[in-house]
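K.L.:
the amino acid sequence is not available; the structure is as follows:
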């Protein structure tokens, strides 16, 4: 995908944003730094939404946008949209479903569901023509076995008719003939090999990156439709194992140990878990960023004196706070407490 297009979609005219932070958020690089900036950019719902996607280089993407006057940037690869950039962003968004439909990729492996469903369509299409001699799509062994089990369990329940009804309901819900056609063109079936993203893009006069995003959005919407159906529906097996954890497993273990412990001794947690104290800090910061503000014990981790001081100096633009400046006023202030308070203020503002 073209990174420049995604930078426009997730860029801002009011805030300089880091190219790498946006890219790493979408790819699911879950460092505390990336998650923190995702919070500041309002992108937490899109963490890992484009898992495994390849992008072009940061410098090339930024240079392209600057050349066309769409952004202004500094030497540290931070950028802000110009008026022309805002107009281009609106044009791109008009070609997509509401951007919220991309966010499901943060909760579920939509790309895997896309591969499963497309293969399932081929299987059912050939089955409806009583054809058992065809070249199946390439898919890994475990997915292949899941699809075989699914077909054996559901083929006697008028599967072609059920598929027709599901697709009819879904494509109608898009309220867009163009999107419905694009979705159908991507499928593989009896006597039809489907079109590639580049072929679809050429036919519809759109950038291939936009087609890719449209497909991810549409499959996310289709996945939501299947998930809302009764658990005994014929398509439920296609959704098995797709859910992603909100917090990384190791971070969750550290956070839950802290909650159970009750005494706030982080050194004890580090010793019991055989990890460094700095890793404990990172795990707790991840939990603070990703959990609702009322589910994280901020007051147990920020000393009251430090909290009172930070309350007196805080301003609206918390991402611009300087730890060095704050530490000069309070030498005992730790970066862990400082960052926690930034997270608390940001999430409190968002949830209010």
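P.N.:
Everything's here; your move. Here the structure is a predicted model, which is why all the values come from computation and not from measurement. Residues are numbered from 1 along each chain as shown.
K.L.:
switch to C-alpha atoms for all contacts and neighbour counts from now on
P.N.:
OK.
K.L.:
the nearest residue to residue 225 once chain neighbours are set aside: which element?
P.N.:
Residue nearest to residue 225 in three dimensions, not counting chain neighbours: residue 170, with 7.6 Å by Cα to Cα, 6 or more residues apart in numbering. Assigning secondary structure by DSSP states H and E places residue 170 in helix 159-173.
K.L.:
what comes into contact with that helix?
P.N.:
Helix 159-173 is contacted from outside by 121, 124, 125, 127, 128, 180, 222, 225, 234, using Cα atoms under 8 Å, 6 or more residues apart in numbering.
K.L.:
now, of those, which are buried?
P.N.:
Among those, the ones that count as buried by 16 or more other Cα atoms under 10 Å are 121, 124, 125, 127, 180, 222, 234.
K.L.:
which of the residues you listed fall in helices?
P.N.:
Counting by DSSP state H, the part of these found in helices is 121, 124, 125, 127, 180, 222.
K.L.:
one more structure, for comparison:
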């Protein structure tokens, strides 16, 4: 776990310890999304949803004790010189993901459960076996797989799933042969238990930290395949796939805003607080900036005034200058401008 967490910190940029944790476990606040973007880590959102606070804090303490990380009073951390050296040494043999751009597409924990049970059901069908113990998954996945199985053409299901899996594993192997190995050996078959991550890591000569990254990356690759290729795997997993990076509520707010509704009108129509509507548009600004009319949302006159107040091109150093009798609009403009300037700097 130490090498896994170490990869998310920098020598040149202090990074908030809690933001890294919140990104990995998928706490999608605007602040976490914004700082994740500034750290270049937004694509790791939801990469380790099972990570516990105790496990994370213990790892941070160990990295500090080893002299690899320093944490200040504001809970911002930097790599030490020794930490940079360790990070570079780890990078030489670390697994480098291929599908992180699809970070928003699926909850890989949920996707993995449904895939595992679905493939077990098909394997037992191929052997005409109706007496077996299904793998332990959430009740919702059990119902979903039953419904998928009931709708399928059972005479053709095993053959079509085999063709689907063959096409999928061929594509995965093109990115990294280990992805295809972990997918196939990690499935439950007739009289064939799945290999654990520990066993797979031992077989492939990979550290547990790398197996965490590879497993998440693999399931994002499976999700991307299912989104684009029709077939039984798509039918099984499509209900778990998101349509885009935005939350459903943010999409509704964006649609109303794009149709000319003011923020106040959207709040009244959707029975939301005005602050919630603003948070939705900030989420859009971070994740889907091209869908906003920036000249309308943050006119040039506001940008001119804000650049005088916040002249530093490094937006991570800014501190909000509150104003009297502000109803939240000033902070909304501040964060919007921070996102706008940060995006300009990255481009």
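P.N.:
Looks like it arrived, so ask away. Here the structure is a predicted model, which is why all the values come from computation and not from measurement.
K.L.:
and the TM-score between these chains?
P.N.:
Superposed pair, TM-score by TM-score structural alignment, normalised by the length of the second structure: 0.83. Supporting alignment: 339 aligned residues with a Cα RMSD of 3.1 Å.
K.L.:
now do the buried residues in the helix holding residue 170 of the first structure.
P.N.:
159, 160, 163, 166, 170, 171.
K.L.:
do the same with stretch 138-158 of the second structure
P.N.:
141, 142, 144, 145, 149, 157, 158.
K.L.:
who's in contact with the spatially most central residue of the second structure?
P.N.:
Closest residue to the average C-alpha location of the second structure: residue 45 at 3.1 Å, with Cα atoms, centre = their mean. Residue 45 of the second structure makes contact with 23, 24, 25, 26, 103, 104, according to Cα under 8 Å, 6+ apart.
K.L.:
is it true that the fifth one touches residue 219?
P.N.:
No - checked against Cα atoms under 8 Å, the pair residue 103 of the second structure and residue 219 is beyond contact range at 10.1 Å.
K.L.:
show me where the stretch 51-200 of the second structure has its strands.
P.N.:
69-71, 76-79 (DSSP state E, counting those that start in this stretch).
K.L.:
which of those strands sits most buried?
P.N.:
Highest mean neighbour count among those (mean count of other Cα atoms under 10 Å): strand 76-79, with a mean of 22.
K.L.:
now that strand: which residue numbers in the first structure?
P.N.:
Aligned using TM-score structural alignment, strand 76-79 of the second structure spans residues 78-81 in the first structure.
K.L.:
relative to the second structure, what is the average displacement of that stretch?
P.N.:
Stretch 78-81 of the first structure: mean distance to aligned residues in the second structure after superposition is 1.4 Å, counting by mean Cα distance after the TM-score superposition for the first structure.
K.L.:
contacts for that stretch, please.
P.N.:
Under Cα under 8 Å, 6+ apart, the answer for stretch 78-81 of the first structure is 8, 11-19, 70-73.
K.L.:
report the buried members of those residues.
P.N.:
8, 11, 12, 16, 17, 18, 19, 70, 71, 72, 73.
K.L.:
quick one, what contacts the residue mapped onto the first one from the second structure?
P.N.:
Same thing as residue 8 of the first structure. Residue 8 of the first structure maps onto residue 6 in the second structure, with residues paired by TM-score structural alignment. Residue 6 of the second structure sits next to 63, 83, 87 when contact means Cα under 8 Å, 6+ apart.
K.L.:
again with residue 219 of the second structure
P.N.:
Contacts of residue 219 of the second structure by Cα under 8 Å, 6+ apart are 108, 111, 112.
K.L.:
out of the residues you listed, who has the most neighbours?
P.N.:
For these, the largest number of neighbours (other Cα atoms under 10 Å) sits with residue 108, at 25 neighbours.
K.L.:
aligned partner of that residue in the first structure?
P.N.:
Checking TM-score structural alignment: residue 108 of the second structure goes with residue 110.
K.L.:
what is the neighbour count of the nearest residue to that match once chain neighbours are set aside?
P.N.:
Using Cα to Cα, 6+ apart and skipping the chain neighbours, the partner closest in space to residue 110 of the first structure is residue 220 (5.8 Å). Residue 220 of the first structure: 23 surrounding residues under other Cα under 10 Å.
K.L.:
over to residue 30 of the second structure?
P.N.:
18.
K.L.:
what's near enough to touch it?
P.N.:
279, 282, 283.
K.L.:
quick one: those as TSV, columns for secondary structure and distance to residue 190 of the second structure too.
P.N.:
Shown next, in TSV, are the contacts of residue 30 of the second structure (DSSP: H, G, I helix; E, B strand; the rest coil; distance: Cα to Cα, whole Å):
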residue	secondary structure	distance to residue 190 of the second structure
279	helix	49
282	helix	49
283	helix	45
